[in-house]
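> this one's sequence-less:
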């Protein structure tokens, strides 16, 4: 029997797996990356940005769940936008989602390398990052159930670790420290901080990309999403606020390991707890790195299966029922990005892809409500049309802020989209994929 074919993906995931994937995809955002937001806004400015982004994500996830349960396909946002708008909707959503899920893993790999270097200074950051790609692509090749079980274990460890961290630093929280130099750049800083606030929740929508591998998608996807977003809201706000009361925000605003550094301030860098936490902190980063590899591979697979990418990327391994060529291709792109960008640039670019995808997904939700009123909707967004409208409005504000403060990166992002559209139309593919 051939090792490559176009068989369906295996349906084995349960609600606990979905919660683990949802939280695991994102939880590294609580460990690093968000602290760069302090550098452009201060503590109070970043708190305001985070509260606005939290409202955006809560309304978005409740809205997005309606799409995921109605159209449980591996393409996720690409599938919904293609169904609502045809080839151009699918192309925009697919491109934006690919940028998000291909660019996010390199940022996490950088942090994995930085955490490892913090523990063992002899380990080069980039060498550890490249090794992570090799190891976790290998784990993902073994099958989705094995991958999801691994996600469950490391996600539970990461959540417990964050709770322990909060318990250790909370008694040392100082309100006076937290409000020192609270908004040095005024409201302008709040807008500049939005992409770093997005990092707290970025990629939770990746659950949509394993929808074809869920045992009972119409009932269980909503549970995974809702419990996942609630878990992340509590963790994000707690970690950010308590860490901000430990030391002046400038001390932690430019490093990839803010939590071990905060513990080092509270307990001493050579304290056993500090090293123990930094060691366990790798679990949170591993959970997200592993989850985003699942996400990018399913997105590449779905785009290839639908004719948007070369067909060989849409093949499934007969033995493990995983999209092996999609896993390899995304890994190569990620390793290239590792060599070219810095953590803050990677975060901004990933956030840019995310908000474009959020916007077109919300517009697709409105369009499908009109276009297909009889579509089976196992989960209906509450307070329609308020929730999707709020999510769309806040996503638009985030997009405007990211573009305004990051014009060169934004130009690269949209230039890439224009080039792909031109190639697509010139090749005549748009005529065959409507």
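That came through, no problem. For clarity, every value in this text was computed on a predicted model and none was experimentally measured.
> from here on, just use CA atoms for contacts and neighbour counts.
Fine.
> surely residue 17 touches residue 152?
Yes: the pair residue 17 / residue 152 is scored as a contact, 6.2 Å apart, by Cα atoms under 8 Å.
> more neighbours, the two?
When neighbours are counted by other Cα atoms under 10 Å, residue 17 and residue 152 differ, and residue 17 comes out ahead with 24 against 21.
> buried set for the helix or strand where residue 280 lies?
Per DSSP states H and E: residue 280 is located in helix 272-305. Buried residues in helix 272-305, counted by 16 or more other Cα atoms under 10 Å: 273-275, 277-278, 280-305.
> other SSEs contacting it?
Where contact means 3 or more Cα pairs under 8 Å, 6 or more residues apart in numbering; DSSP states H and E, helix 272-305 is packed against helix 15-26, helix 28-31, helix 87-119, helix 125-141, helix 144-169, helix 258-267, helix 324-340.
> tell me the helix or strand right after the shortest one.
The first helix or strand that comes after helix 28-31 along the chain, using DSSP H and E, is helix 36-70.
> what's the spacing between that following helix and its chain's center?
12 Å (Cα atoms, centre = their mean, to the nearest Å).
> that older thread, quick one: the helix holding residue 280 to helix 15-26, angle?
For helix 272-305 against helix 15-26, the angle by axes from the mean of the first three to the mean of the last three Cα atoms, to 10 degrees is 100 degrees.
> between helix 87-119 and helix 272-305, find me the angle.
Going by the same axes, to 10 degrees, helix 272-305 makes 160 degrees with helix 87-119.
> helix 272-305 vs helix 258-267, what angle?
Using the same axes, to 10 degrees: helix 272-305 against helix 258-267 is 170 degrees.
> helices or strands next to whatever helix or strand comes next after helix 272-305 in the packing?
Sequence-wise, the next helix or strand downstream of helix 272-305 (DSSP H and E) is strand 316-317. Applying 3+ Cα pairs under 8 Å, 6+ apart, we find strand 316-317 packed against strand 4-5.
> show me what the strand it packs on is packed against.
strand 316-317.
> run the chain-centre distance for the strand it packs on.
Centroid separation for strand 316-317 versus its chain: 25 Å, with Cα atoms, centre = their mean.
> now do the contacts for residue 410.
Going by Cα atoms under 8 Å, 6 or more residues apart in numbering, residue 410 touches 349, 352, 402, 403.
> now do the buried residues in the one helix or strand the first one maps to.
Using DSSP H and E, residue 349 sits within helix 343-371. For helix 343-371, a neighbour-count test (16+ other Cα under 10 Å) marks 343-344, 346-368 as buried.
> and here is the other one:
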């Protein structure tokens, strides 16, 4: 959430920030609402102070045995007026907060301007896409059918956009998860955390998925939400707490299932594992002071690149333009992996700097060395979605006989296995 004090001080910067996101200026409306709210609050406080003063006078006159009926009448009128003002203040406060909650984060000055994802800026390439001379590369769905990937039975069980993995293919996804967690903890110094997948509405609101992305979330009958990303639970670890500057930065990592309705993705990636309702992901979350945010953001990106390079997957790094930025982010880098079957790069990971947008919504603060309370910056990164990593491995490491060469860093996690053989590990229900 944006700071209303900042909007008061810099309404022109606020409106310019909205225009960068192709939104209409709103400073006039918000500052008017803020002014009316503050004036009503002032009147309420004055009315309450006056009634309290009369209450003390009534108490004193009672002790003296003096007449108090006139003061009691005045107090009764003041009480009614105070009650009406309190209700008005509450209504105006809710209007102001609601308006602020629907506002996006302000973009960093370094974010390139653009009208669509076509205007994203490619910052670097790593690795050379493989040239298939002896055979035409197959897509991951075709390859997976003979390795234990089953969409047919998953659809019978759960509907479209679900998948079952079995045998060594399931083990490979588990190996990816374990390896990434080990790298994030041992190499990057993260604290590994296992968190719930069902959360209350306040938790989802705090990270910014609500109210903007409500259609993309699954909600239970008791008004809990299935998390769409581990970012939700990791950031809520410090919800409504006061941290100490000496303990920052904090870095968390977790492996979680994620659930998305993909309401805005009709007709996109309907086949295969690119866009599922349920998928698994290893998440990174950081919490730091403002002065460390840019450096930590770069460190997040470097860690994600390390994972990609260790897997030997060709990729490129992209700076998202203003039109393609997430609602909560100040600045975002995407990592796009090469998929031979599509002959192009596809998003596999991202990392974002969200400034104080989320810490204000979760009421997370830290005490500075000088004893002042400030809101920390929050950062998040996907490192990596195991499903999309699996897709990239299948397609980039496929062989002419349908087998898959396993990246070397995963051999020990696979019990020494270095290849997935077709047909050998078909699910028992397909035999």
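Good, I have the coordinates. In this text the structure is predicted, and so the values were computed from the model without any measurement.
> so after superposing, what's the score?
Scored against TM-score structural alignment, normalised by the length of structure 2, the superposed chains reach a TM-score of 0.24; 164 aligned residues with a Cα RMSD of 6.9 Å.
> hang on, the earlier thing: and the helix holding residue 349 of structure 1, what other elements does it pack with?
Helices and strands touching helix 343-371 of structure 1, by 3+ Cα pairs under 8 Å, 6+ apart, are helix 36-70, helix 77-85, helix 87-119, helix 194-198, helix 386-405, helix 407-426.
> do I have it right that residue 161 of structure 1 meets residue 280?
Yes: Residue 161 of structure 1 lies in contact with residue 280 (Cα under 8 Å); the separation is 7.0 Å.
> any idea which helix or strand comes after the helix or strand harbouring residue 346 of structure 2?
Assigned by DSSP H and E, residue 346 of structure 2 belongs to strand 344-353. Moving toward the C-terminus from strand 344-353 of structure 2, the next helix or strand (DSSP H and E) is helix 357-361.
> if we can go back for a sec, to residue 412 of structure 1, which of the helices and strands packed on helix 272-305 of structure 1 lies closest?
Residue 412 of structure 1 lies closest, by Cα to Cα, to one member of these: helix 87-119, at 11.4 Å.
> mind checking how far the helix holding residue 280 of structure 1 is from the chain centre?
10 Å.
> what do you get for stretch 223-233 of structure 1?
Distance, stretch centre to chain centre, for stretch 223-233 of structure 1: 14 Å (Cα atoms, centre = their mean).
> so for it, what gets flagged as buried?
Buried residues in stretch 223-233 of structure 1, defined by neighbour count with 16+ other Cα under 10 Å: 223, 224, 225, 226, 227, 228, 229, 231, 232, 233.
> just the ones of the residues you listed in helices?
Under the assignment DSSP state H, these contribute 223, 224, 225, 226, 227, 228, 229, 231, 232, 233 to helices.
> farthest-apart pair in these, please.
Greatest spatial distance in these: 223 and 233, 15.7 Å, computed using Cα to Cα.
> on that earlier part again, nearest to residue 111 of structure 1, of the buried residues of stretch 223-233 of structure 1?
Lowest distance from residue 111 of structure 1 to those (Cα to Cα) belongs to residue 232, with 19.4 Å.
> that closest one and residue 337 of structure 1, how far apart?
Separation of residue 232 of structure 1 from residue 337 of structure 1 (Cα to Cα, to the nearest Å) stands at 27 Å.
> and for residue 161 of structure 1?
Distance, residue 161 of structure 1 to residue 337 of structure 1, by Cα to Cα: 29 Å.
> now swap in residue 40 of structure 1 and tell me
24 Å.
> those two: who's more crowded?
residue 40 (23 against 18).
> distance of that one relative to residue 29 of structure 1?
For residue 40 of structure 1, the distance to residue 29 of structure 1 equals 17 Å [Cα to Cα].
> also residue 400 of structure 1?
Computed with Cα to Cα, the distance linking residue 400 of structure 1 and residue 29 of structure 1 is 22 Å.
> ok, those two, which is more surrounded?
Neighbour count, other Cα under 10 Å: between residue 400 of structure 1 and residue 29, residue 29 has more, with 26 against 15.
> how near is the more buried one to residue 145 of structure 1?
In terms of Cα to Cα, residue 29 of structure 1 sits 24 Å off from residue 145 of structure 1.
> same question, residue 25 of structure 1
Distance, residue 25 of structure 1 to residue 145 of structure 1, using Cα to Cα: 16 Å.
> these two - which one has more neighbours?
Neighbour totals were compared for residue 25 of structure 1 and residue 145, and residue 25 leads with 33 against 19 (other Cα under 10 Å).
> now do the contacts for the closest residue to the more buried one other than its chain neighbours.
Spatial nearest neighbour of residue 25 of structure 1, excluding adjacent residues (Cα to Cα, 6 or more residues apart in numbering): residue 288 at 4.1 Å. Shown in contact with residue 288 of structure 1 (Cα under 8 Å, 6+ apart): 24, 25, 26, 27, 28, 105, 108.
> wait, is residue 302 of structure 2 part of a helix?
Yes: checked against DSSP: H, G, I helix; E, B strand; the rest coil, residue 302 of structure 2 lies within a helix.
> and it, how many residues sit next to it?
Using other Cα under 10 Å, residue 302 of structure 2 has 13 other residues around it.
> for it, give me its contacts.
Neighbouring residues of residue 302 of structure 2 by Cα under 8 Å, 6+ apart: there are none.
> you'd agree residue 291 of structure 1 is up against residue 24?
Yes: counting by Cα under 8 Å, residue 291 of structure 1 does reach residue 24; the two are 6.2 Å apart.
> what's the overlap in contacts for the two?
Here residue 291 of structure 1 and residue 24 have residue 151 as joint contacts, going by Cα under 8 Å, 6+ apart.
> now the helices and strands packed on helix 272-305 of structure 1 as JSON lines including distance to residue 188 of structure 1?
Converted to JSON lines, those look like this (distance: least, Cα to Cα, whole Å):
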{"stretch": "helix 15-26", "distance to residue 188 of structure 1": "27"}
{"stretch": "helix 28-31", "distance to residue 188 of structure 1": "23"}
{"stretch": "helix 87-119", "distance to residue 188 of structure 1": "25"}
{"stretch": "helix 125-141", "distance to residue 188 of structure 1": "33"}
{"stretch": "helix 144-169", "distance to residue 188 of structure 1": "30"}
{"stretch": "helix 258-267", "distance to residue 188 of structure 1": "24"}
{"stretch": "helix 324-340", "distance to residue 188 of structure 1": "29"}
